[in-house]
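> here are the coordinates; sequence isn't available:
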């Protein structure tokens, strides 16, 4: 076979595989309506701590919780007694109830200190009901905590690695009540896109109909209605095939994300910049304090005092004017921004000014 034929076949193969490499599965783009997690929360006590529990004088609710538990267990606590507890900590218990969860199914729980306990390491969570948003109990949690952190203190010095006030209990809760999950009503199931987009909705409908015939229709830019078999087993098999259908990616909208708190700037590959000129100077304020001790005249009968002389200096950096060339891809945009020599904090102001001037061809989002 001639070399030119090899080149032709390689080019054809690359053209065929390119759409597949850029395709996404429907399960990565959307979810089925009604199939979701449910948050659970509860309040409980962790016991068995080695003197690292709540300081009960500052957390009276811990003492009240212990009294309530002891009363329920048949132990009478004198009302005038002052309980000084060191091995007990009040905690919040959270968990995620997965869809289609059944009674008796174990789920993981996260236990977090609610008071001023120093550490939950080595503690045991006693039976805690977990409630949903409707106030109903859906699971019961209990078990030994796993705390990834470690710490120690001696002689006024302390060291700590990771977090000691939060732990997890794998399979620490048992589901006690079902959450009805309606996977569609009647002949239809509903598919909801993770991000509303008319183009994506249109491509998803086209991909589904090319596999199963005219069974899907877009209600809007987010919701897609699909006709599915009525038989439960056939419907599950149908949805299993449906969620693995590949959908070709559309054009990415240019976007720049700015985190004003951390100074992080993230931009995608579709960002473009028109030619412009940028001058950005830095402002530096320096404050120097000179502390001096003033001695009074011995005859005057005064007293020695400390005088602080502060010198404030403001330096306005002279930023040169930098010509910003036209950049049509991400590499060129990054190279042009580096030429300005601005810090990430400076880029926050520069990018916003470029957007106002119309030179930045992207959506600017501040988080």
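Right, received. Where do you want to start? Given the structure is predicted, the values throughout are model-derived calculations rather than measurements.
> going forward, measure contacts and count neighbours with C-alpha atoms only.
Will do.
> separation between the nearest residue to residue 285 once chain neighbours are set aside and residue 349?
With sequence-adjacent residues excluded and distances taken as Cα to Cα, 6 or more residues apart in numbering, residue 285 is closest to residue 314, at 4.6 Å. Residue 314 sits 20 Å away from residue 349, going by Cα to Cα, to the nearest Å.
> would you mind telling me which of the two has more residues around it?
Neighbours per residue (other Cα atoms under 10 Å) separate residue 314 from residue 349, with residue 349 holding more: 13 against 10.
> how far does the helix or strand where residue 247 lies sit from its chain's centre?
Here residue 247 sits within strand 246-248, counting by DSSP states H and E. In terms of Cα atoms, centre = their mean, to the nearest Å, the gap separating the centre of strand 246-248 from the centre of its chain is 27 Å.
> before we go on, here's another structure to hold up against the first:
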């Protein structure tokens, strides 16, 4: 794979980082360009309690926490009403996780814990056993364990010290899979390859590469984002072997020419195949400065006119108009974005000017790429 070439231009008033990414690269594996239909994560969610907090949990105003704690104690034959529970060492939380495909019962996944009450910090807490359910209401994962917060918050006498975000934590490998998600990659003797970046040319190249490598006409593009592959599903081992061989086939993807501009950070990212037609750019700067000074007139009082003497504020305005010379640049046909930024650097253009010039060139029809402004 060829190295991406980059150009960093330090311009007047800030920095513009231009990245020219070459798309003329070696082939990518099909498994890096898309996924087979049925291969997807499943989002899980659950409600639980975090205990063991050092007085930083939910207050009595959080009635759901008191009710949840009372309900939990009933499982251990302790009958207490919500009004009899008073503890700031407990916090009500929501627990979320992503369940990857093909995980069998007993596998472990990471879970994220977020406070939903008025707890100040989850530092040092442990999550009690919490069932995580899918969209179908079934329990797929049980989560429990000590939280890793990565921050803290301490209050004392009205003073507060806080680092990062202490009301969100993680439990690495804190979820145990209880039920596998049924996944089917082959339906009606066919598998579908779904492209991560839909493109007609890439889909056609993938189908041709599969047919050329495996022989026959087993792959057919169904659109810009889907390729159907005929699979002999008589044996599971044979089908898995075929899909594994398909994943390792290398294909050179085709992408649209695109220029991404971030005005907040002054970053311009362009593909290596972005070209410019012959264009002339004139850069000018007209600066108008208006300054107003306020002076106070305080006359001295004199005999017989004390009631008529007043202090008066007198504004004095100065206006200056300054227009710099109009530098211009000429770009020949088939120039690149790097050539444009280098030319703008020579005339001391600011990052905002670079972005404005790119927009104007795109409007003029000389930029043959999609301009994405973030």
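Arrived safely. Given the structure is predicted, the values throughout are model-derived calculations rather than measurements.
> right, and the residue nearest to residue 285 of structure 1 touches residue 283 too?
Yes - using Cα atoms under 8 Å, residue 314 of structure 1 is in contact with residue 283, at 7.3 Å.
> who touches residue 117 of structure 1 in this structure?
52, 53, 54, 55, 89, 165 (Cα atoms under 8 Å, 6 or more residues apart in numbering).
> go again using 10 Å as the cut-off
49, 51-56, 59, 86-91, 164-165 (Cα atoms under 10 Å, 6 or more residues apart in numbering).
> alignment lookup: residue 353 of structure 1 to structure 2.
Under the alignment defined by TM-score structural alignment, residue 353 of structure 1 is paired with residue 360 of structure 2.
> quick one: the helices in the stretch 251-374 of structure 2?
Assigned by DSSP state H, counting those that start in this stretch, the stretch 251-374 of structure 2 shows helices spanning 337-346, 351-364.
> same deal with the stretch 51-200 of structure 1?
Ranges of helices in the stretch 51-200 of structure 1, per DSSP H, counting those that start in this stretch, are 60-72, 198-212.
> between those, which one is nearest to residue 329 of structure 1?
Closest of those to residue 329 of structure 1 is helix 198-212, at 22.9 Å (criterion: Cα to Cα).
> determine the next helix or strand in the C-terminal direction from the closest one.
Proceeding N to C from helix 198-212 of structure 1, the next assigned helix or strand is strand 216-218, under DSSP H and E.
> just tell me the aligned range of that next one in structure 2.
Mapped onto structure 2 using TM-score structural alignment, strand 216-218 of structure 1 spans residues 219-221.
> now the matching stretch: how far from the chain's centre is it?
Counting by Cα atoms, centre = their mean, stretch 219-221 of structure 2 comes out at 33 Å from the chain centroid.
> average distance between that stretch and structure 1?
Superposing on structure 1 places stretch 219-221 of structure 2 at an average distance of 1.0 Å from its equivalents, by mean Cα distance after the TM-score superposition for structure 1.
> contacts for that stretch?
The contact list for stretch 219-221 of structure 2 (Cα under 10 Å, 6+ apart) reads 190-193, 200-212, 226-231.
> the longest helix in structure 1 is where?
Criterion DSSP state H: the longest helix present in structure 1 is helix 3-21.
> chain center to it, what's the gap?
For helix 3-21 of structure 1, the distance to the chain centre is 41 Å (Cα atoms, centre = their mean).
> what sits up against it?
Outside helix 3-21 of structure 1, the residues within contact range by Cα under 10 Å, 6+ apart are 23, 246, 247, 248, 249.
> now the buried members of these.
For these, a burial check counting by 16 or more other Cα atoms under 10 Å picks out 246, 247, 248, 249.
> and of the residues you listed, the nearest to residue 122 of structure 1?
Residue 122 of structure 1 lies nearest to residue 246 out of these, by Cα to Cα, at 48.2 Å.
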